[in-house]
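Asks: Sharing a sequence plus its predicted fold:
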Amino acid sequence: MTGRPFTPPCGLPPFTDKLPADVQKKLHEIWKDYKNGEKCYNEQGETRELLHSLPKEVRKAIFKHPPLPRPLTRAPKEVQQQFKDILEDKSIPCEDKFKKMHELAQKLLKGETLTEFNDFYNKIEEHKKHIEALAEKLSPEAKQAYDKLKDLRKQRYQIYQNLSEPARDELFDLWQEKCYSFPRPR
C-alpha cells in the first residue's frame, strides 16, 4: 500500500446530516450524478468549496469532533457514541485510539458493519507497517529527523489536548484563516 489512506472518500461526507438543510440539499445536488467506482475530483472540489463557504460557527460545529470511520456511520447512535467517547478521551494516546476502537468493535459490531470496520482497521495497520518499513530504510540522518518529527507530532497532539475549549477555538479560527483565506489561483 502506498500513498495516504485518508483522502476523503467519494460520496456525501459522513457529517452531512449535521449540516443546515439548504447545505444538505446542495451537497446532494453535487453528488447526484456520481457513480460508485468513478473518479470524484470535481465533486470533492465542489464539496470542499461549499464547506469552506459556510459560516465559521457551522464549520466549528462540524469539525470540532473527529469523524467516525465510515463503517461506523451505519451503526446505531448509542454504539457510535461509544466510539466517539474513545476518540475524545484525552487520557488515551492518539496512537492507541484505533486499537481501542478495534477492541470495542469486536464486542459491539456484527455482520457487514464489523467486516467493513475490520477491513478499515487492517488497511490502517498495513499503512502503518508500510510507513515503518520505509522509515527503516532511511539514511541515518533522515531517520533521526523522521523520529524527531514523529515526536513533535505527538507533542503537538498533547499540547492541543491540554488546551481549554476557548483556546482551541482561537486556534481553530487562526488555522481556518491561514488555510482558506490565502488567495488561490482559479
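Replies: Received the coordinates, thanks.

Asks: From now on I want contacts and neighbour counts done on CA atoms only, so please keep to that.
Replies: Fine.

Asks: Now do the buried residues in the single longest helix found in the chain.
Replies: Across the chain, the longest stretch assigned as helix under DSSP state H is helix 111-136. Along helix 111-136, the positions that meet the burial threshold by neighbour count (16 or more other C-alpha atoms under 10 Å) are 113-114, 116-118, 120-121, 124, 127.

Asks: again, but for stretch 44-58
Replies: For stretch 44-58, the neighbour count (16+ other C-alpha under 10 Å) marks 44, 47, 51-52 as buried.

Asks: Stretch 89-108 now?
Replies: Going by neighbour count (16+ other C-alpha under 10 Å), the buried part of stretch 89-108 is 94, 97-98, 101-102, 105.

Asks: again with stretch 59-75
Replies: Of the residues in stretch 59-75, those scored as buried under the neighbour-count criterion (16+ other C-alpha under 10 Å) are 59, 62, 71-72, 75.

Asks: Looking at those residues, which are in helices?
Replies: The members of the buried residues of stretch 59-75 that map onto helices under DSSP H are 59, 62.

Asks: TSV for the buried residues of stretch 59-75, including distance to Asp173?
Replies: Converted to TSV, those look like this (distance: C-alpha to C-alpha, whole Å):
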residue	distance to Asp173
Arg59	10
Ile62	14
Pro71	30
Leu72	29
Ala75	32
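
Asks: Which of the buried residues of stretch 59-75 sits closest to Pro5?
Replies: Distance to Pro5, by C-alpha to C-alpha, is smallest for Pro71 among these, at 14.8 Å.

Asks: Restricted to helices, list the buried residues of stretch 44-58.
Replies: Secondary structure from DSSP H places 44, 47, 51-52 of the buried residues of stretch 44-58 in helices.

Asks: Comparison target below:
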Amino acid sequence: MFYLFLSFMEFSYVQAMQWATIRVHPALFISQEAATRQCSLPSFVNDLPNVERKEVIAVWKDYKRGEDCSEQRQETQEILPSDVRALLFGRPPAFLKDAPVAVKKMFRDIMQNKSVDHEEKKQQLSKLAEEVLSRRQLSDFKRYLDEHEQRRQEFQNKVSHNILNANSVIVNSLSPEARDVYEKLERLKIERAKLIEEMNDDVRKELRDLYRKPKSKKSRKS
C-alpha cells in the first residue's frame, strides 16, 4: 500500500497489485533485519491472496533447514504484492502512521484503481483525506502531497530534458541518424515503464513465471 502511494506520487510509473481483502497480520510488521534473517516459509503466508500464497509455498517447498536461502528470500519478495513489500521493508507516510487499518485500506484502494489517471487519483485522495483524517493528519497529508507533486514535476522535467537535451554535448555530436535512434530509445524507456505500471495482475504473474522458468531449468541441470 505505502509503496504504491509513494510510487504514484513520485511518478515512478512502476508497480501495483490486487490486495482488497487482506487481513493485516502482525507478522507483516516485522523489521527488515528480521525478515532478512528468516530462512523458512514466512509466517504471514496464510494472509496472502491465493495465487501469491501458492507461489510462495512452492518457492520454499524443497528448502532444507541450514541451507542458504537467499534465492528463496529473493523470489518471495518478487512474488509479494508491492504494498506487502512496503509493509515488510518500508515505512508508511507520516500522515498514515497512526491511522486505523480501515483508513489505510481506503487510501490503498484508491491507489490500486488503474481506471483513473494521476489527476483524478489526486482529487480522490484529497477528498478522502478531508473526510477521514484528523486535523494533524490532514496537515501532514497536504504537506506530503505538495512535496511529492514537486518531485513528480521535477521528474517530468528531467525526463523531458533527458529526451531533448541530455548529454547535450555528446548528443549534439551524433549524426542525425544516431540522434534519431537515441531519442527513440529514450522514449521507449518511458513507454516500457508505463507498460509495467499498467499491466494487470494476471499478466504480471505470467511474465514473472516466464522469466523464472529458464533459471529453474538451469538449477535442475546443476
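Replies: Alright, I've got the coordinates. All of these numbers come straight from a predicted model, not from anything done at the bench.

Asks: TM-score of the superposed pair?
Replies: Scored by TM-score structural alignment, normalised by the length of structure 1, the superposition of the two chains gives a TM-score of 0.50; 140 aligned residues with a C-alpha RMSD of 4.5 Å.

Asks: thinking again about what came up before, make a markdown table out of the buried residues of stretch 89-108 of structure 1 and add distance to Trp31 of structure 1.
Replies: As requested, the buried residues of stretch 89-108 of structure 1 are arranged in a markdown table below (distance: C-alpha to C-alpha, whole Å):
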| residue | distance to Trp31 of structure 1 |
| --- | --- |
| Cys94 | 33 |
| Lys97 | 31 |
| Phe98 | 30 |
| Met101 | 30 |
| His102 | 31 |
| Ala105 | 30 |
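
Asks: Where do the helices of structure 2 begin and end?
Replies: Going by DSSP H, structure 2 shows helices at 2-10, 32-37, 50-60, 70-79, 82-89, 101-111, 118-132, 135-165, 168-172, 176-198, 201-221.

Asks: Out of those, which gets nearest to Val24 of structure 2?
Replies: Each of those has some distance to Val24 of structure 2 by C-alpha to C-alpha; the shortest is helix 101-111, at 7.8 Å.

Asks: which residues of structure 1 does that closest one align to?
Replies: Alignment note (TM-score structural alignment): helix 101-111 of structure 2 is matched to residues 77-87 of structure 1.

Asks: Compare that stretch with structure 2 and give me the mean distance after superposition.
Replies: Once the two models are superposed, stretch 77-87 of structure 1 sits on average 1.2 Å from its counterpart in structure 2 (mean C-alpha distance after the TM-score superposition for structure 1).

Asks: what distance separates that stretch from the middle of the whole chain?
Replies: Its chain's C-alpha centre and that of stretch 77-87 of structure 1 lie 15 Å apart, by C-alpha atoms, centre = their mean, to the nearest Å.

Asks: same check, this time on stretch 178-193 of structure 2
Replies: Per C-alpha atoms, centre = their mean, the displacement of stretch 178-193 of structure 2 from the mean C-alpha position of its chain is 23 Å.

Asks: List the buried residues of that stretch.
Replies: Along stretch 178-193 of structure 2, these residues count as buried under the neighbour rule (16+ other C-alpha under 10 Å): 182-183.

Asks: With Tyr160 of structure 1 as the reference, measure out to His64 of structure 1.
Replies: To be clear, residue 64 of structure 1 is Lys; His isn't right here. When distance is defined by C-alpha to C-alpha, to the nearest Å, Lys64 of structure 1 is 12 Å away from Tyr160 of structure 1.

Asks: brain fart, Glu177 of structure 1
Replies: Relative to Tyr160 of structure 1, and taking C-alpha to C-alpha, Glu177 of structure 1 is found at 18 Å.

Asks: any idea how far the closest residue to Val79 of structure 1 other than its chain neighbours is from Gln81 of structure 1?
Replies: The spatial neighbour of Val79 of structure 1 that comes closest, neighbours along the chain excluded (C-alpha to C-alpha, 6 or more residues apart in numbering), is Leu108 at 7.4 Å. Here the distance between Leu108 of structure 1 and Gln81 of structure 1 works out to 12 Å (C-alpha to C-alpha).
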